[in-house]
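K.L.:
Sequence and predicted structure are below.
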Amino acid sequence: MSCSAVSHPPSPSLIDRFGRRIDYLRVSVTDRCDLRCSYCLPKGFKDFAEPAHWLTHAEMLRLVGLFTGLGVSKVRLTGGEPLLRRGVVDLARGIAALDGLTDLSLSTNATQLARHAAALKAVGVSRLNVSLDTLDARCYASIAGSDRLAAVLAGLGVAKQVGFAPIKLNMVVQAGVNEADVDEMVAFALAQGFVLRLIEIMPMGDAGRGSRFVDVTTLGQSLAQRYNLLPAIKGRDAGPARYWISRDGSMSLGVITPLSQHFCAACNRVRLTVDGTLHLCLGQDDQVPLGTLLRAGASDAELIAAIRRGIAAKPERHEFNTRPDKIIRFMAQTGG
């Protein structure tokens, strides 16, 4: 056989057509949430996925296992609010045991965190991202639709007590809403040893487009100067956030800037919704119906082929700036 005729097996890694290695999967275990944050879900929204269409834990574990077999090493459980999904701790235990997984994290609004934090830590969840947009109870209730701030702060306290570190606070900054609360959030994060990340609103659905954008690139630079923070050296696994740290390492501030300074060239992630739809980009409609294929009897080989086709079609970047009205689905329907 000539050298030119030698065939090689496909790479075990997922590489898209732009040379980006996809090694991070976000898994939405439910699209339900006990809050109605103004930028995420509109008031009165009821168009949630039917429970019959939700992937079972076994089905989720099967799909996630295929991804880890293809080189995905980081998984984040999201929602909606993932802690509303019954048995989520058992699901986390199963995912944590998968070969090839090096990092299992969870995004939460923390209203249910106090009673789940110890169990999550025990089964292998290593990191937490907590959505917290303000420490002002009235402002919190205005954004979230109900006053659950005390429960969130209690959850953060338990998570810190059981050893989660770092705990990242994600603050979506909105002009005229909570922009004035940033300094108090910085002080709180510093006092508690949390990492604060300021996030720009994304125009997803009517709720996202109805919120007023703040350029957190400029805001972050201003805060870094005021607190004498230094730019942090960004490793490959740092994700989309850009960080500044204090000289003694006691304070860390990050910004996530999908609009003012997008990070699509380094995108390494895809998202799996509760019904098994694989979304390849938050700001595009490209998707792969893995859940439908699975329930139609697809073999692992067929599912892997579908995953690879999806990754090959992953868009180069979002169009939030040029086509802000394009994405009509809400953030909770995709997974944060």
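P.N.:
Good, I have the coordinates.

K.L.:
use CA for all of it now, contacts and neighbours both
P.N.:
Noted.

K.L.:
Go ahead and confirm Arg242 touches Pro258.
P.N.:
No: with contact defined as C-alpha atoms under 8 Å, Arg242 and Pro258 do not form a contacting pair (11.5 Å).

K.L.:
Which one's more surrounded, these two?
P.N.:
Shown here are Arg242 and Pro258; by other C-alpha atoms under 10 Å, Pro258 has more neighbours (23 against 20).

K.L.:
Please name the nearest non-neighbouring residue to the more buried one.
P.N.:
Glu200 (6.6 Å; C-alpha to C-alpha, 6 or more residues apart in numbering).

K.L.:
Let me know whether Asp147 touches Thr134 as I believe.
P.N.:
No: Asp147 sits out of contact with Thr134 when judged by C-alpha under 8 Å, with a separation of 11.6 Å.

K.L.:
Quickly list what's touching both of the two.
P.N.:
By C-alpha atoms under 8 Å, 6 or more residues apart in numbering, Asp147 and Thr134 have these common neighbours: Tyr140.

K.L.:
and here's the other structure:
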Amino acid sequence: MTDRLVDSFGRVHNYVRISVTDLCNLGCQYCRPGSSLGCKVKSELLSFDQLAALVEVLAHMGVTKVRLTGGEPLLRPRLEALIGRLSRIKGISQIGLTTNGMLLGPRASLLRQAGLTDVNISIDSLVPERYAGITGGGDFNRVIKSIESSCKAGFDKVKLNVVLMHGVNDDEIEAFLKLTVNYPLFIRFIEYMPIGDRIQDWRSEYMPAESILMRCEEKGWQIEPAGGSGSTGSTGGLKDELQEEHEISGPARYYRIAGAAGEFGLISPVSRHFCGSCNRLRITANGCVKPCLYWNEEWDLKPYIGDEEGLRRILLQSLASKPLRHEMTIVPKDIASQPYTLRQMSQIGG
């Protein structure tokens, strides 16, 4: 193995998120604000050959998990072919997909057969009209069918991503939690992040992930850390646990309602950041590496693809400049001089 992907703080990076397109068929208010359905952003996308060559080098450097994102990744033609190629690269053990679910239903089985191991489906409301409003016209019923198809396809995990927004969907928290009682789903509540140019709008809609535990306490539900030895009987210990550093396996802390078939997770990049054990790199749709989602720094990889030594060098260079943490905070700050990212989430790939 060539040099491992370790930054100046000793964090080992074994996970890469790759945006395969910045096009999307939705216009979610926190991802592509002001966008209309079908709005296009022109980028020089990496070819499948380039993406496979890039992942080969990343695998040599210790990456084991790849997640394909967008925009909407299923807008990229023949995505199954790319997944098949990536699944055959030695060292890659997981290939995930983050999607809005609009195009997933009819393709779920083919994607699974190609080598896709898990799917994350974004669904920020269980009310069809509200869902359409949040997404700029999305079809709620198509997403539900995609969830059903994904469960039948046999993925290792089917996760539902819910961005928490005060005054928008926080009255649906209980409904989402009840889904985990009856179905083997992983509902992940994600704090609304200040990405792009909607800082003021973000602040008014932000709410901490810890409020989910408070809702459970109010309902009198017994919850326990997923995989724990037993129910806590209350949320007191869980709140304390939320203060601890997250595990290297990912940013979500998972919990289970007593007797539930599924689990729910909390992802809290703002209220309780998990930068200290960040293990991921992000590749934008136009072939740049972003070592941190929040900061603006990125390096163009395109000139180095095909040159393993050059590519290895630029990847290590990007990691050498990765800061210890981001500066996402609900506390008002003078951010005018801060080089935070101006890309929208759809342009980064989450």
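P.N.:
Now that the structure is in, tell me what you want to look at. In this text the structure is predicted, and so the values were computed from the model without any measurement.

K.L.:
The residue nearest to Pro258 of structure 1 maps to what in structure 2?
P.N.:
Using TM-score structural alignment as the criterion, Glu200 of structure 1 maps onto Glu191 of structure 2.

K.L.:
Run a quick neighbour tally on its match.
P.N.:
Counted with other C-alpha under 10 Å, Glu191 of structure 2 comes out at 22.

K.L.:
Next up, the contacts around it.
P.N.:
Glu191 of structure 2 neighbours (C-alpha under 8 Å, 6+ apart): Val163, Leu164, Met165, Tyr206, Met207, Pro208, Ala209, Ile267, Ser268, Pro269, Val270.

K.L.:
I'd like these laid out as CSV, including distance to Arg198 of structure 2 and secondary structure.
P.N.:
Shown next, in CSV, are those (distance: C-alpha to C-alpha, whole Å; DSSP: H, G, I helix; E, B strand; the rest coil):
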residue, distance to Arg198 of structure 2, secondary structure
Val163, 15, strand
Leu164, 16, strand
Met165, 14, coil
Tyr206, 12, coil
Met207, 16, coil
Pro208, 18, coil
Ala209, 20, coil
Ile267, 20, strand
Ser268, 19, coil
Pro269, 17, coil
Val270, 15, coil
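
K.L.:
Just give me the closest of those residues to Arg88 of structure 2.
P.N.:
Ile267 (30.8 Å; C-alpha to C-alpha).

K.L.:
Surely that closest one and Arg253 touch.
P.N.:
Yes: using C-alpha under 8 Å, Ile267 of structure 2 is in contact with Arg253, at 6.8 Å.

K.L.:
if we can go back for a sec, narrow the contacts of Glu191 of structure 2 to those that are buried.
P.N.:
Among those, those classed as buried by 16 or more other C-alpha atoms under 10 Å are Val163, Leu164, Met165, Tyr206, Met207, Pro208, Ala209, Ile267, Ser268, Pro269, Val270.

K.L.:
Tell me which residue of structure 1 lines up with the fifth one.
P.N.:
Under the alignment (TM-score structural alignment), Met207 of structure 2 pairs with Val214 of structure 1.

K.L.:
I'd like the distance between Gly145 of structure 1 and Cys37 of structure 1.
P.N.:
6 Å (C-alpha to C-alpha, to the nearest Å).

K.L.:
More neighbours: the two, which one.
P.N.:
Legend: neighbour count by other C-alpha under 10 Å for Gly145 of structure 1 and Cys37, higher for Cys37 (21 against 15).
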